[in-house]
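Colleague: for reference, the sequence and a predicted model appear below.
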Amino acid sequence: MIPYATLERQVVAHPYPLLFATISGAHLYGFPSPDSDFDLRGIHLLPLDELVGLKRGPDTVEKSGIVEGLEIDLVTHEAEKFFGLMLKKNGYVLEQLLSPLVVSTTPWHAELREIASRCITRFHAHHYLGFASTQWHLFQKEEPPRVKPLLYVYRVLLTGIHLMRAGKIEANLLVLNDEMKLPYINELVARKLAGLEKSKLEQADLALHTAEYLRLVSLLEEAMKTTQLPEAPAAGDELHDLLLRVRRSALV
């Protein structure tokens, strides 16, 4: 169960007003352990005197700690920075924006979610290929290998494949596997949810997962070649206009 009331209090305590705050990380991906922290992500809005003077306010605000017995990691980007990231091949910000686990929202958030589909390009596949490669190397270095980094490998590869094929962001591994039907995913998730004693893999499992990693990378690369997604985002003017309206509304 997600403790929304506790998380909402962290949003209220933020030094700047937020356009939205959502939950990312393992809870969004569908495999939170009992000890998983809560990753809050969102957009904050700097006041005028921290935008136009020589002393600019923070483009990123980060706060981590134990609150009411929960480990909470809160990261927000200023609206201008976040909007700029939406126009790059950055799957993270789109996942955060479109997360169904909403702690705080505004009409601006709803408008951004509608614009998000026009920010997606075929080159977002590079984001997911890169992150999968990083997690795979981490997985290979560990002795004994653990389930967690392997789940992150599969999560990003399946998210990337789904994005290239369907043109939509889906970050929940279990939902993604309803389509892909990989027989080992549910077992891996169950082992992570069971805690530390089940989170290690046997060496005999490595051959299977190595073959699957290479197969899914190839699938994502092929999906990038054949996707109907555009090569460039089409939402630049919309985001520019929205940022101006957000700024002006803050002055009223």
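Modeller: Received, thanks. For clarity, every value in this text was computed on a predicted model and none was experimentally measured.
Colleague: CA only for contacts and neighbour counts going forward, please
Modeller: OK.
Colleague: tell me the contacts of Met140?
Modeller: For residue 140 the amino acid is Gln, not Met. Not one residue lies near Gln140 by Cα atoms under 8 Å, 6 or more residues apart in numbering.
Colleague: for Leu219, same thing?
Modeller: Listed by Cα under 8 Å, 6+ apart, the contact partners of Leu219 are Ile161.
Colleague: what residues sit buried inside the host helix or strand of it?
Modeller: Element membership for Leu219 (DSSP states H and E) is helix 206-226. For helix 206-226, the neighbour count (16 or more other Cα atoms under 10 Å) marks Tyr213, Leu216, Val217, Leu219, Leu220, Glu221, Ala223, Met224 as buried.
Colleague: what residues of stretch 119-134 count as buried?
Modeller: Result for stretch 119-134 [16+ other Cα under 10 Å]: buried residues 119-129, 132-133.
Colleague: now those as CSV including distance to Asp237?
Modeller: Below are the buried residues of stretch 119-134 laid out as CSV (distance: Cα to Cα, whole Å):
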residue, distance to Asp237
Cys119, 11
Ile120, 15
Thr121, 16
Arg122, 20
Phe123, 20
His124, 20
Ala125, 23
His126, 24
His127, 23
Tyr128, 26
Leu129, 28
Ala132, 32
Ser133, 33
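Colleague: out of those residues, what pair is the most spread apart?
Modeller: Within these, two members stand farthest from each other by Cα to Cα: Cys119 and Ser133, at 23.7 Å.
Colleague: ok, back up a step: just give me the closest of the buried residues of stretch 119-134 to Ser24.
Modeller: Nearest to Ser24 among the buried residues of stretch 119-134 is Tyr128, at 16.0 Å by Cα to Cα.
Colleague: tell me how far the strand or helix carrying that closest one lies from the chain's centre.
Modeller: Assigned by DSSP H and E, Tyr128 falls within helix 124-141. Relative to the chain's own centre, helix 124-141 is displaced by 14 Å; criterion: Cα atoms, centre = their mean, to the nearest Å.
Colleague: then this one, side by side with the first:
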Amino acid sequence: MTNIREEIITQLHRIEEEENVRILYACESGSRAWGFPSQDSDYDVRFLYLRPLDWYLSIDEGRDVIERPISDRLDLSGWDLRKALRLFRKSNPPLLEWLQSPMPYLEKYTTAEQIRRISPLTFSPKSCIYHYLNMAKGNFREYLQGDQVKIKKYFYVLRPLLACSWIEKYGTMAPMEFDVLVERLIPADSELYTAVQTLLARKKAGDELDYEPKVGPINAYLEEQIAYFEQAAVLQPSGGGSKDVGLDALFRGALREVWGE
């Protein structure tokens, strides 16, 4: 991991030089952060960055995303801080996940921690549950129909549905780590727990996990939870009522901290 981490940081510094930006925060966002990578999984690096003051004073808005083609299993892309804060105000789940990633690569300045501190003020259980529910339904519909299913895709339906359960139960953003969700939300003496742990052990061991017969306990749980949250999502609190959380001041403060007065 040390060599790939050094390469990721090198690439982030290269982006800073090529784009004339400063990267405030960077983390792992995909299956490696979730805890169920395949041996050939990409490194999904996501970052927040800030451009110099003059860029924001133009009468035309510039592109607010930086992306690099996937190369050597590195998938790097980032959002301009202004874009990120606009999405943060709407309780954007991917951004909230990035900020609590268990695999941070870089965190300079105080901006990311300031956003974390005020995240409860904008967090919307309802919008986040709908996000995860739609993700689960899409993957379930595409990969888990018929007698033979693409078995590794169970994780891509399980995780968002467990995130829904976490949000409903605790009223906070769900942790990224799949193991934490399983241990807190699935009874250890259940048939479902055994089936999930068996499948997870196979995936971590590098098994192919291609098309196989359905796993009964997992399939039943997914169908039950999708049906449940289709009804329960609308009853969740909207939250995110605090719109005046000082995002303009946070943004201006970040500009001063990064670029000076």
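Modeller: The structure has been received and is ready for your questions. What you see is a predicted model, and the numbers here were worked out from it, not measured in a lab.
Colleague: follow-up on the earlier one: could you list the buried residues of the helix or strand following the helix holding Leu219 of structure 1?
Modeller: Note on helix 206-226 of structure 1: by DSSP H and E, the next helix or strand toward the C-terminus is helix 236-251. Neighbour-count burial for helix 236-251 of structure 1 flags Gly236, Leu239, Leu242, Leu243, Arg247 (criterion: 16+ other Cα under 10 Å).
Colleague: mind putting these into TSV with distance to Glu142 of structure 1?
Modeller: Below are those laid out as TSV (distance: Cα to Cα, whole Å):
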residue	distance to Glu142 of structure 1
Gly236	42
Leu239	42
Leu242	45
Leu243	44
Arg247	47
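Colleague: check the alignment and tell me where Gly246 of structure 2 lands in structure 1.
Modeller: Alignment note (TM-score structural alignment): Gly246 of structure 2 maps to Glu238 of structure 1.
Colleague: distance of its match relative to Lys168 of structure 1?
Modeller: Using Cα to Cα, to the nearest Å, we find Glu238 of structure 1 at a distance of 19 Å from Lys168 of structure 1.
Colleague: list the contacts of the counterpart of Trp108 of structure 1 in structure 2.
Modeller: When structure 2 is aligned by TM-score structural alignment, Trp108 of structure 1 is paired with Thr111. Contact partners of Thr111 of structure 2, counting by Cα under 8 Å, 6+ apart, are Leu24, Leu250, Ala254.
Colleague: now do Phe82 of structure 1
Modeller: Taking Cα under 8 Å, 6+ apart as the test, what Phe82 of structure 1 contacts is Ile43, Val93.
Colleague: the helix or strand where it lies corresponds to what range in structure 2?
Modeller: Phe82 of structure 1 belongs to helix 79-86 when elements are defined using DSSP H and E. Using TM-score structural alignment, helix 79-86 of structure 1 corresponds to residues 81-88 of structure 2.
Colleague: ok, which stretches of the stretch 51-200 of structure 1 are strands?
Modeller: Using DSSP state E, counting those that start in this stretch, the strands of the stretch 51-200 of structure 1 run over 60-67, 70-78, 102-104.
Colleague: which parts of stretch 62-74 of structure 2 are buried?
Modeller: Neighbour counts over stretch 62-74 of structure 2 (16+ other Cα under 10 Å) mark Ile66, Leu74 as buried.
Colleague: that one: how far from the chain's middle?
Modeller: Distance, centroid of stretch 62-74 of structure 2 to centroid of chain: 17 Å (Cα atoms, centre = their mean).
Colleague: end to end, how far does that stretch reach?
Modeller: End to end - Cα to Cα - stretch 62-74 of structure 2 spans 25 Å.
Colleague: same deal with stretch 41-59 of structure 1?
Modeller: 13 Å.
Colleague: gap between it and the chain center?
Modeller: 23 Å.
Colleague: again, but for stretch 24-43 of structure 2
Modeller: Distance of stretch 24-43 of structure 2 from its chain centroid, counting by Cα atoms, centre = their mean, is 10 Å.
Colleague: could you do stretch 18-30 of structure 2 as well?
Modeller: That offset, for stretch 18-30 of structure 2, works out to 15 Å (Cα atoms, centre = their mean).
Colleague: contacts only, for Cys164 of structure 2.
Modeller: Contacts of Cys164 of structure 2 (Cα under 8 Å, 6+ apart): Cys128, Ile129, Tyr132, Leu133, Ala174, Phe229.
Colleague: adding distance to Val215 of structure 2, write these out as CSV.
Modeller: Output for the contacts of Cys164 of structure 2, formatted as CSV (distance: Cα to Cα, whole Å):
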residue, distance to Val215 of structure 2
Cys128, 27
Ile129, 25
Tyr132, 22
Leu133, 20
Ala174, 25
Phe229, 21
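Colleague: the residues you listed: which two are farthest apart?
Modeller: Farthest pair in the contacts of Cys164 of structure 2, by Cα to Cα: Ala174 and Phe229, 15.5 Å.
Colleague: show me what contacts Gln197 of structure 2?
Modeller: Applying Cα under 8 Å, 6+ apart, no residues qualify as near Gln197 of structure 2.
Colleague: show me what it lines up with in structure 1.
Modeller: So, by TM-score structural alignment, Gln197 of structure 2 is matched to Asn186.
Colleague: and the angle for the helix holding Phe82 of structure 1 with strand 70-78?
Modeller: Counting by axes from the mean of the first three to the mean of the last three Cα atoms, to 10 degrees, helix 79-86 of structure 1 lies at 90 degrees to strand 70-78.
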